[in-house]
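K.L.:
Here is a sequence together with a model predicted from it:
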Amino acid sequence: MGERELTDDVAGEPLGRDFFDRPSEVVAPDLLGRVVVHGSVAVRLSEVEAYGGPGQDPASHTYRGRTPRNAVMFGEPGHLYVYFTYGMHYCANLVCMPAGTGSAVLLRAGEVVAGVHTARIRRMPHADGPGMEGLARRVPDRDLARGPARLAVALGLVKEHNGTDCCSGGPIQVHEGRPVPSGQVRTGPRTGVSAGADTPWRFWIDGDPTVSPYRAHVPRRRGRAAR
């Protein structure tokens, strides 16, 4: 199975640090249509979520201040903040605003525009053996990076990439891609957050098949007391 190569007309030039040195809710819609590149795999972003700074956004990891886990969010803009969630998934964010601010944009979904085969194997690691090629093809193109955990898997992003500078010519970069006209951008409440749920900082490309389904936060139900 051949790889789809990334071409200059799709990727364009890498974005500089100034792009990210803005409020996260401004950077977020401007990230739609941009292309995140890691090695042979590239994802054109179709859905993102903005998260604010300490004491401002109760849904943000930095709401209660700096910790070892969220320290990267307080660094320079344009760095990658990767965290582990639910004991099984990694999610990737791009840090915004000057150092010390503590805000970022979560990368929720996108279209794999290069390295499709590699992305499929990462999604189904047991599908790379003899006679298993058909299994890898069962993952539809639209689902390869549809959702923040799938996007991180498709791009091969793990804990070791936390803190990576995406603006210094390193292994992970964000390219200008094809910015989305404002008329095609939709906005609404963020997915699955319990605090700040009504803040309309989820942004997506209208009608794009790779956008993930919206899910409101569902409180965990305690088990019935023993009789």
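P.N.:
Thanks, I have the structure now. Because the structure is predicted, anything quoted here is derived from the model rather than measured.

K.L.:
rest of the way, CA atoms for contacts and neighbours
P.N.:
OK.

K.L.:
The most centrally placed residue in the chain and V174: what is the separation?
P.N.:
The central residue of the chain, meaning the one whose C-alpha is nearest the mean C-alpha position (C-alpha atoms, centre = their mean), is L107 at 1.7 Å. For L107, the distance to V174 equals 12 Å [C-alpha to C-alpha, to the nearest Å].

K.L.:
and here's the other structure:
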Amino acid sequence: MATPSPVWFERDPLELAPLLLGGVLRRADRAGAVAIRVTEVEAYRGADDPGAHSFRGRTARNATMFGPGGHVYCYFTYGMHHAVNVVAGPAGSGWGVLVRAGAVVEGAALALARRSARRASAPSGELARGPGNVAQALGATLADDGAALGGTTSDGAAWSFEPVAGFAPPGHRTGPRVGVSGPGGDATAFPWRFWLPGEPSVSAYRAAAPRRRSPAG
């Protein structure tokens, strides 16, 4: 798959997010390859966005967000699952786009095996619906944090992304981000979720529960 040059990703996340829709995100390792057609994403905009991990500045956890665009920011959340983001903008911006959902278009058997590994029974329905399931289907872990799209990690995992075109898919929808608490969850101020309508992998909207937790970007 032909991954664009890093400059292609060095955009404002509000511009990059819809451009990722319909594109194919792929990860290959020794076990095989899994690819998803991206159907849902969320933009996170650093110091301007109280929902972003990078809102309060650079930390050891979010350092990849402050690198150049075109890299994978992968983190572990709530002690349960990983999440995959595409770093946006130039180095230092702290911007990113969360890959919330996708349709598996390659490696369905491997994705199913990964999704089934810690379950009593095999999952039914979409294999990459929700950010935790996206990461699990792709096999992404913290070892993938900082991986270049179009490059290979130190342990041999290769990442790529092939966009549909240089413009956002017509008819895509926007709305509030899922499960973001506090000011960053304001649906009017931050309608920064983008999705393809009619796709079964897209999340049902859920407002954040009133609990203390880290931002979700």
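P.N.:
Now that the structure is in, tell me what you want to look at. Not measured: the values here are computed from a predicted model.

K.L.:
Show me the strands in the first structure, by range?
P.N.:
In the first structure, the strands defined using DSSP state E lie at 35-38, 41-51, 80-85, 89-96, 103-114, 172-175, 185-188, 202-205.

K.L.:
In the second structure, what range does the last one match?
P.N.:
Residues 193-196 of the second structure are where strand 202-205 of the first structure aligns, taking TM-score structural alignment as the criterion.

K.L.:
Equivalent analysis for the longest one, please.
P.N.:
Under TM-score structural alignment, the counterpart of strand 103-114 of the first structure in the second structure spans residues 95-106.

K.L.:
how far does the matching stretch sit from the chain's center?
P.N.:
5 Å (C-alpha atoms, centre = their mean, to the nearest Å).

K.L.:
With the first structure overlaid, report how far that stretch is off on average.
P.N.:
Average distance, stretch 95-106 of the second structure versus aligned residues of the first structure after superposition (mean C-alpha distance after the TM-score superposition for the first structure): 0.2 Å.

K.L.:
what's the neighbour count on the closest residue to V104 of the second structure other than its chain neighbours?
P.N.:
Spatial nearest neighbour of V104 of the second structure, excluding adjacent residues (C-alpha to C-alpha, 6 or more residues apart in numbering): I36 at 4.3 Å. The number of residues packed near I36 of the second structure is 26, by other C-alpha atoms under 10 Å.

K.L.:
how about I36 of the second structure, what's its partner in the first structure?
P.N.:
For I36 of the second structure, the aligned position in the first structure is occupied by V43, per TM-score structural alignment.

K.L.:
how about that match, what does it touch?
P.N.:
Under the criterion of C-alpha atoms under 8 Å, 6 or more residues apart in numbering, the neighbours of V43 of the first structure are 35-37, 110-114, 145, 151, 155.

K.L.:
The residues you listed, buried ones only, as a ChimeraX selection?
P.N.:
The ChimeraX command for the buried members of the contacts of V43 of the first structure (criterion: 16 or more other C-alpha atoms under 10 Å) is given here:
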select :35,36,37,110,111,112,113,114,145,151,155
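
K.L.:
TSV please, covering the contacts of V43 of the first structure and showing distance to G78 of the first structure.
P.N.:
TSV is the format used below for the contacts of V43 of the first structure (distance: C-alpha to C-alpha, whole Å):
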residue	distance to G78 of the first structure
V35	14
V36	12
V37	14
G110	19
E111	21
V112	21
V113	22
A114	22
A145	21
L151	18
L155	17
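
K.L.:
Please identify which of the contacts of V43 of the first structure is nearest to P181 of the first structure.
P.N.:
The closest of the contacts of V43 of the first structure to P181 of the first structure turns out to be V35 (C-alpha to C-alpha; 15.6 Å).

K.L.:
My guess is that closest one contacts L45. True?
P.N.:
Yes: assessed by C-alpha atoms under 8 Å, V35 of the first structure is found in contact with L45 at 6.2 Å.

K.L.:
F76 of the second structure matches what in the first structure?
P.N.:
Looks like F76 of the second structure aligns to F84 there (TM-score structural alignment).

K.L.:
Run a quick neighbour tally on its match.
P.N.:
For F84 of the first structure, the neighbour count with other C-alpha under 10 Å is 14.

K.L.:
Find the nearest non-adjacent residue to it, please.
P.N.:
Across the structure, with C-alpha to C-alpha, 6+ apart as the measure, the residue nearest F84 of the first structure apart from its sequence neighbours is Y90 (4.5 Å).

K.L.:
Count the neighbours of the counterpart of P219 of the first structure in the second structure for me.
P.N.:
Pairing criterion TM-score structural alignment: the partner of P219 of the first structure within the second structure is identified as P210. Each residue near P210 of the second structure was counted by other C-alpha under 10 Å, and the total is 9.

K.L.:
Need the nearest residue in space to P210 of the second structure, chain neighbours excluded.
P.N.:
Nearest non-adjacent residue to P210 of the second structure, counting by C-alpha to C-alpha, 6+ apart: S181, 7.2 Å away.

K.L.:
Now do the contacts for that neighbour.
P.N.:
With C-alpha under 8 Å, 6+ apart as the criterion, the residues that contact S181 of the second structure are 51, 207-211, 215.

K.L.:
what's the answer for A216 of the first structure, then?
P.N.:
A216 of the first structure makes contacts with 190-193, 197, as judged by C-alpha under 8 Å, 6+ apart.

K.L.:
Give the burial count for the residue mapped onto R177 of the second structure from the first structure, as a bare number.
P.N.:
Aligning on TM-score structural alignment places R177 of the second structure opposite R190 in the first structure. For R190 of the first structure, the tally of surrounding residues (other C-alpha under 10 Å) stands at 25.

K.L.:
Report whether the expected contact of R190 of the first structure with E47 is present.
P.N.:
No: with contacts counted by C-alpha under 8 Å, R190 of the first structure stays clear of E47, the gap being 10.8 Å.
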